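J.: Okay, here's the prediction I keep looking at, along with the sequence it came from:
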Amino acid sequence: MGVLAAVVVAAGVATPAAAAAPVSRAACPDPGPGLLRCLTTYTSGAARTLADGPAGWGADDLASAYRLPGEPGPDTVVGISIAYDAPNLEADLAAYRAQYGLPPCTSANGCFRKVNQQGAAAPLPPADFGWALESTLDVSMVSAACPSCRIVVVEGNSPGFADLAETEDTAVRLGAKVVSNSYGAREGGVPLSFASHYQHPGVTVVASSGDTGFTAASYPAVLASVVAIGGTSLARDPDSPRGWTESTWSGSGSGCSAYIAKPKWQKDTHCGKRTVADVAAVAEDIAIPFSDAGGWRSVNGTSASAPFIAGLIGRSGHAGTTQPADFYARADRFVDITTGSNDRTGTGQKCGGDYLCVAGPGYDAPTGVGVPDGLAGF
């Protein structure tokens, strides 16, 4: 997305103004009541061409940071529930996988499938730039986490609660053992009336915790049947045994439900009902190819961490049996995140310095029990 230079006229002489600094933009602006929102932001300005290559964390970085095994894993079907069509999705997925040396995942070899919310190959819903960016991020992160997994993308007619609930059911019907949802809305009576669509026997459901920090809990992540995924900021750290370090991403969604009863597997004491999130992964500075914007983009959001965790669940071979309670039972198998805050001030003042918005030893709401350390926690 190019930025046109402005012209300033001063004392009768026209001079070019300084180019506007890149800003972070929401891929899906607030849609208003009754609709869900994709949880991705991207940096404005010119994209890097495919020839330029990526800028940001790629599949090889994530494999190193999370100590992923060398073997590819099973061919678990991972479902992506999404709104609208991404016309160039398969081509962008091919570009991502080629960049990082991952095996092809195409409709021809049976690895990739894209359908409408009823499960048919056509007609597909109308295209939308923001949701297409989200779709591309989702399939890229599943690929980074599980190169051997098959991917089924189910595109809803709209981001309405009913349409996306149907995409969830369709993904399961088409064989998905884990379904990723990179969207959210403030919890409330209307969205919660669709809760049953996010609970399927033998299926693991994950959802992004949100991108606006400490606030009201986000649906569907807040559901007790859903693994709520928070976000971190990742950095290289040559002085640590891991070689990497992470802190709370400032946008990582966390909250205390006003509706969902406290699950017996959650033991935190300052929220009487369901607390979001359960576990976390990187959510900042992710590189993906997006041909609708002319090349590689750097994107942010718990919409990156959710499909990444979904892919790891698929890679573990335990998709379907893995449920939210398991992350708490295996908390010692995750890397605890102990620094950072998601109250957007960086001080923790919005929650009084509490674990609901400030990371610390043990469970905290922005990053849950921590981030993956290989597949041990899955």
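T.: Looks like it came in fine.

J.: drop to CA atoms for contacts and neighbour counts, all remaining ones
T.: Fine.

J.: Now do the helices in the stretch 1-150 of the chain.
T.: 59-65, 89-99, 129-145 (DSSP state H, counting those that start in this stretch).

J.: give the contact list for V299.
T.: T40, T41, Y42, T43, E284, D285, I286, A287, I288 (Cα atoms under 8 Å, 6 or more residues apart in numbering).

J.: so which of those residues would you say is closest to S140?
T.: Distance to S140, by Cα to Cα, is smallest for I288 among these, at 6.9 Å.

J.: Number of residues surrounding that closest one?
T.: When counting by other Cα atoms under 10 Å, one arrives at 30 neighbours for I288.

J.: Also N300?
T.: Per other Cα under 10 Å, the neighbour tally for N300 reads 29.

J.: how would you label the closest residue to it other than its chain neighbours: helix, strand or coil?
T.: The shortest distance from N300 to any non-neighbouring residue, by Cα to Cα, 6 or more residues apart in numbering, is to E284 (4.4 Å). Taking DSSP: H, G, I helix; E, B strand; the rest coil as the rule, one finds E284 in the coil state.

J.: take a look at this one as well, against the first:
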Amino acid sequence: MTARPKSPRRYVNALAAAAAAAALALVPTGSSAATGPHVREVCGSAKPGFARCLAQVRTDVHGGRGVRGPHARTASLAALPPGYGPAELRAAYHLPADGGAGQTIAVVEAGDAPRAEADLAVYRTTFGLPPCTTANGCFRKADQRGDAAPLPPDLGWSVEAALDLDAASALCPACHLLLVEADQAAGATLAASVDTAAALGATEISNSYAAAESNQNAAFAADYAHPGVAVIASSGDAGYGIPSVPAAYRSVITAGGTTLTPAPGTARGWSESAWQGAGSGCSAWVDKPAWQHDANCPGRMTADVSMDADPDTGLAVYNTDETGDPGGGWSVVGGTSASSPMLAAVIALAGHPARFGDASRLYTATAGLTDVTSGSNAAGTDCGGDYQCTAGPGYDGPTGNGTPDGLTAF
């Protein structure tokens, strides 16, 4: 159901609204993240047994290279980089600016992001967030065994790592951050990294990568189930079709994707529709959980809930990739890679990760979610307008049960 607007929310923070308008002035309307020529996928296709990261970078903003060098936060909105920052995201989802004390959000990546901590510092300084460093105990980097060294080689996922760390920071600046780097993007090494994240004390674990589900990768489901820890995964960026793992595992909270735009004059101040690229699908390998009741899928259906994922309405991300990646510096980045760490941060803000051994709570606490009722992810496929690919009242595949409206559902 759609949450009823409350009187304090009848306006959008002026700074957030102005910054959002400035960011969206750069958006080519009507374009598709799934097919648009102005979007570059950070990771290419994955070979069998391997996963690909899901970050998508806008190439039409500042020539695809962003603005190099840190931006000082000043009274001038022009000093802020393009893309949504903490103020806009908090305003859109009615989230508090504080909370998350004692929570540790882990992000799992393949390979080393050598400048992750330094780049995170630029992001947090730019947006006025408190430092999160190794020195103050807020930031930690480890390999898949939990060791600080030696770290794996750089496998080209640094933009993904930057997106995940920046997105988590934007919504939960008080949370500690744990970056766990798998030796490679294989199912076994990523699964081992999730186990390590839990062993190192993570309370929320975000996984912004995907592989098409099969009987081969079903063997790793147990690695994504840790009592007391919320495990979140992106639903994928390929639209409706074969669901991905780890998103389809029953213990995982699956984050779908929306297009988030300012809507001045409305009670909420923002509008959301299903993003065309958001992954959804009906599992052929994972049984229907008892808490899912959608009519036309006999197996596990993805997604469960959603947040902004469209690169056209993407997040400001800072990454200096020393390999010459065109996303170096400030970029606008999206994909369901963004919705997973943001959802992890929302759970961390609420402070009850033990409620999320699976997604069942999000099928009963829908009064704390905003229902997304428009948009589809069925481009190039045919699901007959069914809820599995088309947003509408109540549950649907691309957006699940909706998007956060404050912390009530969490």
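T.: Done, it's in. Keep in mind that what you see is a predicted model, and the values were worked out from it rather than measured.

J.: which of the contacts of V299 of the first structure does the second structure keep?
T.: Mapping these onto the second structure (both residues aligned by TM-score structural alignment, their matches' Cα atoms under 8 Å) leaves T40, T41, Y42, T43, D285, I286, A287, I288 still in contact.

J.: If any of these are buried, put those into a PyMOL selection.
T.: Typed into PyMOL, the line below selects the buried ones among those, using 16 or more other Cα atoms under 10 Å:
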select buried, resi 40+41+42+43+285+286+287+288
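
J.: Check the gap between the aligned partner of R150 of the first structure in the second structure and A354 of the second structure for me.
T.: Alignment note (TM-score structural alignment): R150 of the first structure maps to H176 of the second structure. As judged by Cα to Cα, to the nearest Å, H176 of the second structure and A354 of the second structure stand 17 Å apart.

J.: okay, the two: which has more neighbours?
T.: Using other Cα under 10 Å, the more surrounded residue of H176 of the second structure and A354 is H176, with 24 against 15.

J.: Quick check: the more buried one touching P130?
T.: No: in this structure, H176 of the second structure is not within contact of P130 by Cα atoms under 8 Å, at 11.2 Å.

J.: residues in the first structure matched by stretch 92-106 of the second structure, start to end?
T.: Using TM-score structural alignment, stretch 92-106 of the second structure corresponds to residues 65-79 of the first structure.

J.: For whichever residue in the second structure pairs up with S303 of the first structure, which three-state class applies?
T.: S303 of the first structure maps onto S337 in the second structure when the alignment is built from TM-score structural alignment. Under three-state DSSP, S337 of the second structure falls in the helix class.

J.: so what's the spatially closest residue to S337 of the second structure that is not a sequence neighbour up against?
T.: In space, and not counting its chain neighbours, S337 of the second structure is closest to S208: 4.5 Å by Cα to Cα, 6+ apart. Residues near S208 of the second structure by Cα under 8 Å, 6+ apart: 53-55, 108-109, 160, 164, 233-234, 336-338, 340-341.

J.: Contacts only, for the counterpart of A116 of the second structure in the first structure.
T.: Mapped onto the first structure by TM-score structural alignment, A116 of the second structure lines up with L89. Residues in contact with L89 of the first structure (Cα under 8 Å, 6+ apart) are A132, S135, T136.

J.: cool, R355 of the second structure as well?
T.: R355 of the second structure touches G228, A230, R361, F410, counting by Cα under 8 Å, 6+ apart.

J.: and the last one, how many neighbours does it have?
T.: Read that as F410 of the second structure. By other Cα under 10 Å, the residues close to F410 of the second structure number 21.

J.: Surely it touches H352?
T.: Yes: between F410 of the second structure and H352 there is a contact under Cα under 8 Å: 7.1 Å.

J.: Alignment lookup: A278 of the second structure to the first structure.
T.: Match for A278 of the second structure (TM-score structural alignment): S252.

J.: Name all residues that make contact with A216 of the first structure.
T.: A216 of the first structure sits next to R186, E187, S254, G255, C256, S257 when contact means Cα under 8 Å, 6+ apart.

J.: Rebuild the residues you listed as a markdown table, extending it with distance to G213 of the first structure, secondary structure and neighbour count.
T.: A markdown table is the format used below for these (distance: Cα to Cα, whole Å; DSSP: H, G, I helix; E, B strand; the rest coil; neighbours: other Cα atoms under 10 Å):
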| residue | distance to G213 of the first structure | secondary structure | neighbour count |
| --- | --- | --- | --- |
| R186 | 13 | strand | 19 |
| E187 | 15 | coil | 20 |
| S254 | 6 | strand | 37 |
| G255 | 9 | strand | 23 |
| C256 | 12 | strand | 23 |
| S257 | 14 | strand | 23 |
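
J.: which of these show up in the second structure as well?
T.: Shared with the second structure, among those: R186, E187, S254, G255, C256, S257 (both residues aligned by TM-score structural alignment, their matches' Cα under 8 Å).

J.: ok, now which ones touch the second one?
T.: To tie it back to what came earlier, the one meant is E187 of the first structure. A216, A217, S218, Y219, P220, V222, S257, Y259.

J.: The first one corresponds to which position in the second structure?
T.: Spelled out, that is A216 of the first structure. For A216 of the first structure, the residue aligned by TM-score structural alignment is I242.

J.: mind checking the SS state of that match?
T.: coil.

J.: gap between the match of R150 of the first structure and Q276 of the second structure?
T.: 33 Å.
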